[in-house]
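# no sequence on hand, only this structure:
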């Protein structure tokens, strides 16, 4: 089940409607109890945040936000010293150009005041 589908089901239940038919749930239905409505509301907010985060991260390289391992630092420096461009390094390490540039600065390979 996709997150969007789950969100629609939870949204329907939180509004007191049967997700399959759209009909109003009976007044005694468990989903209309105050604690269940609160739980549905929290679940809906969590799914919305997850969907927003997923949308924001679409198109970013897979290693975005992950820590750099010492062996990755060594490979990065070796390739940079051998003449690889930041764009080439970013592609090889599955990171953004900015992440590679920042890492090279931290490792003392690029002057922070040097323009990209």
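Perfect, I can see it now. Just so you know, these numbers come straight off a predicted model, no measurement behind them.
# for the rest of this, base every contact and every neighbour count on C-alpha atoms.
Noted.
# just checking, next helix/strand downstream of the helix or strand containing residue 35?
Counting by DSSP states H and E, the element that carries residue 35 is helix 34-57. On the C-terminal side of helix 34-57, the closest following helix or strand by DSSP H and E is helix 70-81.
# give me the buried stretch members for that next one, please.
76-77, 79-80 (16 or more other CA atoms under 10 Å).
# structure B:
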């Protein structure tokens, strides 16, 4: 199940509405109990955070957050020495601009 759909369902439950029929739960329904409503609101907040995390993760380059390998360090240094731009290096390595710059600092190619 997608996080967005789970969030929609839990939001409806927290609003006291059956997500499948659209009917409002009766006052004696467990979904109308204050503790249940509070728990569902917390679940909604958690699902919203998950959804934002998933969206951000999709927007990042494929290797963002992954460890650097010695071979990749060598290719990065070689590319930099050949005059490739930071943007070109980002594309070639599937990394963020900040990651490329930090690695070049670590390799002694640029100053912080």
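Structure's in. What do you need? It should be emphasised that the depicted structure is a prediction, and the values quoted were computed from it without experimental measurement.
# reformat the buried residues of helix 70-81 of structure 1 as CSV; add distance to residue 31 of structure 1.
Shown next, in CSV, are the buried residues of helix 70-81 of structure 1 (distance: CA to CA, whole Å):
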residue, distance to residue 31 of structure 1
76, 54
77, 57
79, 58
80, 59
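# of those residues, closest to residue 43 of structure 1?
When these are ranked by distance to residue 43 of structure 1 (CA to CA), residue 76 comes first, at 41.5 Å.
# quick one: that closest one and residue 89 touch, right?
Yes - between residue 76 of structure 1 and residue 89 there is a contact under CA atoms under 8 Å: 6.9 Å.
# check contacts around residue 90 of structure 2.
Taking CA atoms under 8 Å, 6 or more residues apart in numbering, we find residue 90 of structure 2 in contact with 96-97, 100.
# show me the residues you listed that map onto helices.
97, 100 (DSSP state H).
# which of the contacts of residue 90 of structure 2 count as buried?
By 16+ other CA under 10 Å, those give 96, 100 as buried.
# tell me the counterpart of residue 108 of structure 2 in structure 1.
Taking TM-score structural alignment, residue 108 of structure 2 has residue 108 as its aligned residue in structure 1.
# near that match, how many other residues are there?
Residues near residue 108 of structure 1, counting by other CA atoms under 10 Å, number 11.
# one more: the one 3 residues further on?
Neighbour count of residue 111 of structure 1, defined by other CA under 10 Å: 11.
# tell me which of the buried residues of helix 70-81 of structure 1 is nearest to residue 56 of structure 1?
Closest to residue 56 of structure 1 out of the buried residues of helix 70-81 of structure 1 is residue 76 (26.6 Å), distances taken as CA to CA.
# can you pull the contacts of that closest one?
Counting by CA under 8 Å, 6+ apart, residue 76 of structure 1 touches 89, 104.
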